[in-house]
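Chemist: Just a sequence and a predicted model for now, questions to come.
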Amino acid sequence: MNALLEDLKWRGLIAHSTDLDALGAHLDEGSVKFYVGFDPTAKSVHTGNLVQILLAKRLQEAGHQPFMLVGGATGLIGDPKESGERVMNSKELVHEWVEQIRGQVSRFLSFEGSNAATMVNNYDWTAQMSVLDFLRDVGKHFPVNRMLARDVVARRLEAGISYTEFSYVLLQSMDYRELNRRHGITLQTGGSDQWGNIAAGVELIRRSDQKRVHAMATPLLTKADGTKFGKTESGTVWLDPELTSPYAMYQFFLNAEDAKVIDYLKVFSFRGREEIEALQQATIEAPFRREAQRALADDVTDLVHGKGEREAVVAASAALFGRGELQSLSDQTLSSVAREVGGGTFEGDATVVDALVAAGVVDSKGAARRAIGEGGAYLNNERIEDPELVLTPEQLLHGRFAVLRRGRKTVGIAERV
C-alpha cells in the first residue's frame, strides 16, 4: 500500500474509500489535486472540521495539492440532519460566515510552491445556473429510489423532509464534477457522515463524464462512551477564540480520557509513530502523569492558536493553582480564563469576603470567613489573613481581577466593576 495511506490507516483516519489500492496507485503517480468542503452553518469551524483540515495538511505535506471549498451555495441549503429541517440563514449572513471560515481554514495550509493550496467557493458556479440546466444536467443522473434509500433521508421521511434538503446531495455532487472539470481534481475527502454525498459525486462523474475519480472519508471521533467527540457541557469546541478560548481548548484536550487519548493523538498530532507509541506506553504504565494528554493539548493548541498562546494558557493553568506567577499573566489571558473558570463581579468597596462569594469558591460570607479562619483561602495565591480587607485596584491583577482559591483545587475569578 502507498506509504501515505499506510500512515493514515495507522492513525485511524480511513473509514471509507472507493478503492484503496487504486487510490494508492494514483497517489504514487505524482501530485494529486484533492478537495474537502466546509459549509458555513456557523461563524466558525470546530474540532470535527479540524480533522478534515489536518488531513488536508497531511496530504499537502506529502506533495499533493489541496483545494479547500467553503460552500457559499450549499451553506444556503444545508445538508439534511436527523433532528429536522435546518434554519435558512440569510444570504448576507452566510456570505459573511464564508469569509470568516476561509480565513480560519487558510491558516493551516501553505499557499506557496508547486502544490500551493487554493480556496474555492461553490457559489461561483452555482448562483448563475438556471433551474432547467440543473435538472437536465445534474438531476437526470440521480435515481430517486437511490436518493430515498439514503439513511438520513429514510429516517426523515415519516416526519417530512423538504425538497430543498432532499436535493442537497445533487449540489455537493455537482461540486466534485465542477472541480474535476475546472481544476482536474481527482480526490475528495470528508467525514464519514458525508460519505453518501461524497460517493454520489464519484458516481455523477462516472455517469456524466465517464471518468474514474477517488474518494476517502474519515471516521467520526467519539468518546469512550460512544458519544460525539468535540462537545462539552457548554457546547461545541470551536476554533474561533471568541467562541472557545485558547484556555478552554487546552483544558478540553488535557482532559481527554485515557482510553481515547492515543486515538486523538494519532488524528490531531503530527508526532511520528514511535513517539506516539512511547506516549501510549507511558499512559499504560503511569496514567496519572497524563503525558499523552499534555502532548495532545500542546499540539492542538499550538496548531490552532500558536505556541505563544499555548504557553500563556499553560502558565495560567499553573498559576491559578499556586504553581506560577499570576502577575505574569496578561489582561487578555486572565479575561479568557475568567470566562472558563467562572466567577462574578464585585463593587469597588467590597471586602475579600465579598470577592470569595462573587468568585463562587464559597457559598456564603459565613463560609468565606470560616475558610479564612482555617487558613485555606487565598487571594492571588497569597493566604488571606484579614476577612475585613477591602480590595483596592492596587491589590488586584491589572487593577481589576481577583483570583480566589479555597484549598488546592477550588478556584474562581472575580472582577472589580
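Modeler: Yep, that arrived.

Chemist: From here on, just use CA atoms for contacts and neighbour counts.
Modeler: Noted.

Chemist: quick one, strands of the stretch 101-250 of the chain?
Modeler: Here the stretch 101-250 of the chain has its strands, by DSSP state E, counting those that start in this stretch, at 118-120, 187-191, 214-218, 231-232, 235-236.

Chemist: hey, which of those strands is tucked in deepest?
Modeler: Most buried of those, by mean neighbour count (mean count of other CA atoms under 10 Å): strand 187-191, with a mean of 24.

Chemist: adding another structure so you can compare the two:
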Amino acid sequence: MTVFEELKRRGLIAQMTHEDKIEELLNNEKVTFYIGFDATADSLHVGHFLQLVVMKRLQMAGHRPIALLGTGTTLVGDPTGKTDMRPMLTKEQIAHNAECFRRQMSKFVDFSGDNAKIVKNGDWLCEFKYLEFLRDVGKFFSVNKMLTAECFKSRLEKGLSFIEFNYMIMQSYDFLHLYRTEGCKVELGGDDQWSNILGGVDLVRRVEGEEVYGMTFTLLTTKEGKKMGKTEKGALWLDPEKTTPYEFFQYWRNVGDDDVINCMKLLTFVPIEEIESMENLTGAELNPVKERLAFELTRMVHGEDEAQKALETARQVFSSAANSEDMPTTVLTEDDFENGEIGILALLVKCGLAPSNGEARRLVQQGGISVDGEKVADPKYMVKIDDFVVIKKGKKVFHKASK
C-alpha cells in the first residue's frame, strides 16, 4: 500500500487541488511540503497533533517536511473559524511561543540534516515594505473572490478588520517564498485552511507560471461534527504542564464509542488492517480499544514511561473502584440525558452524592468531584456516559453511574 492509499484509507484526506498529480508525486518522488503553525499559544494542542502525525507519516515515506512557524502571520491573526478578532500578541510573546512549538515538534519530526526544516515566516514577511507588498503581491488577489471564502463570509456580518483581511495574502505569499527558496511543491493543512491554501497555489501559478498543489486533512471532530480536543479546562495541550499525561490519557480513554475507531485511524500508527478488524465491536468490547488509543497517543506525546504510569493509574481507578461489588451504582435512564449528556450537578443529585443542586455546585467549585479520574471544576460541565463513569467525591467516596 502506497502512502497516498494509506492516507485515503485512514480517512485523513479532505480536499485536494489535483488528486492524480498529488498521488503521483507522493508515490514516485521525494516531495518537499509544508504545514504552517501560527504561534498563538505557548504549547501545541491536539489539533496541531494531527498535522504532526501527517508530517511524520509522510517523512517516513521519504518526503521532506517544512514546519513553518507563523512569527509573521501571528502578528495579524487568522480569522478562520473565529467569531471575533484574535488577541494581538507582541513580537516577544510570539517568539517565545514559536520556540515552545519548535521543541515540541522535534519529538515527532526528525529535523536532523536535510530530512526536514523549521522556518519562521517573520523572517521574510516582516522585511516587506507595505507599498512594495501591495504592488508585488496584492495585485494578484481579487477582493470579490476573497469575500467568497468561508473564512471571510462567516465574519462579514459581525465585522472583519482590515488587518485580518490581509491574512490570506500573507499565507499565500509563504507558499510562493517556500517554492522559490526550498522547491516546496505542496501545502498541507486542516480543512478549514482550504481557501488560504488555494490562494497560495494560485499565487505561485500567476507569479512563476508553475503548478503547485494543496491538500487538506480531515478536522478532528466527533461523529456529530463537534471539534474534539476541548476539555473542561480548555484545550487539550501537548505540554505536560498545561495538560498532565494522565489527563491526556483520560481524555482519549473516555472518547465516545462512535469516535474511537476514527481516532485510531487518524492519529495512531497502528496498522490500518488491525484497526479495520475492530470496526464491528460495540459497547464494552470497545473498552480495550479506547485504552489502546489512549496509551498509543500518550506514548507518542509524553513518552513510554508516562504512558505506562497513566495506564496503571487508570486501571487502579477502575479495578479498585469501578469493579468493586460493594461500590454503589446508579443506573440512569434515557430521560436523565439531554443530547446524550447529563449535567454534573444533576448527576451528583441523581446519584445521591449531593442533596441539592446548590450543594452539588459547592462540591464542584471546591474541587471535591472527579469523573473517571479527572477533576471537574465547572458546574456547567456535561458528562457523556457510553457504558459507565466513576464519580469520586472527596478522597474516599466512589460511585458508579451507568446507562
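Modeler: Thanks, I have it. Quantities reported herein were computed from a predicted structural model and do not represent experimental measurements.

Chemist: related to what we said a few turns ago, looking at the strands of the stretch 101-250 of structure 1, which is closest to Ala200 of structure 1?
Modeler: strand 214-218 (10.2 Å; CA to CA).

Chemist: So what angle separates the directions of that closest one and strand 187-191?
Modeler: 20 degrees (axes from the mean of the first three to the mean of the last three CA atoms, to 10 degrees).

Chemist: how long is stretch 180-187 of structure 1 end to end?
Modeler: 9 Å (CA to CA, to the nearest Å).

Chemist: What segments of the stretch 251-400 of structure 1 are helices?
Modeler: Using DSSP state H, counting those that start in this stretch, the helices found in the stretch 251-400 of structure 1 span residues 261-268, 273-285, 291-305, 307-320, 331-341, 352-359, 365-373.

Chemist: Next, format these as CSV and append distance to Pro143 of structure 1 and mean neighbour count.
Modeler: Below are these laid out as CSV (distance: least, CA to CA, whole Å; neighbours: other CA atoms under 10 Å):
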stretch, distance to Pro143 of structure 1, mean neighbour count
helix 261-268, 36, 22
helix 273-285, 44, 15
helix 291-305, 42, 21
helix 307-320, 51, 19
helix 331-341, 50, 17
helix 352-359, 61, 26
helix 365-373, 69, 17
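
Chemist: Save these as JSON lines, and put in distance to Lys140 of structure 1 too.
Modeler: Output for those, formatted as JSON lines (distance: least, CA to CA, whole Å):
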{"stretch": "helix 261-268", "distance to Lys140 of structure 1": "39"}
{"stretch": "helix 273-285", "distance to Lys140 of structure 1": "47"}
{"stretch": "helix 291-305", "distance to Lys140 of structure 1": "43"}
{"stretch": "helix 307-320", "distance to Lys140 of structure 1": "51"}
{"stretch": "helix 331-341", "distance to Lys140 of structure 1": "52"}
{"stretch": "helix 352-359", "distance to Lys140 of structure 1": "63"}
{"stretch": "helix 365-373", "distance to Lys140 of structure 1": "72"}
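
Chemist: Select, out of these, the one closest to Leu4 of structure 1.
Modeler: Proximity to Leu4 of structure 1 (CA to CA) singles out helix 273-285 among these, at 12.8 Å.

Chemist: thinking again about what came up before, distance to Phe67 of structure 1 for the strands of the stretch 101-250 of structure 1 - can I get that in JSON lines?
Modeler: Formatted as JSON lines, those follow (distance: least, CA to CA, whole Å):
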{"stretch": "strand 118-120", "distance to Phe67 of structure 1": "5"}
{"stretch": "strand 187-191", "distance to Phe67 of structure 1": "10"}
{"stretch": "strand 214-218", "distance to Phe67 of structure 1": "14"}
{"stretch": "strand 231-232", "distance to Phe67 of structure 1": "28"}
{"stretch": "strand 235-236", "distance to Phe67 of structure 1": "26"}
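
Chemist: Tell me, how many residues neighbour the counterpart of His46 of structure 1 in structure 2?
Modeler: Counting by TM-score structural alignment, His46 of structure 1 corresponds to His45 in structure 2. Applying other CA atoms under 10 Å, we find 19 residues neighbouring His45 of structure 2.

Chemist: got a list of what His45 of structure 2 touches?
Modeler: Going by CA atoms under 8 Å, 6 or more residues apart in numbering, His45 of structure 2 touches Gly229, Ala235, Leu236, Trp237, Leu238.
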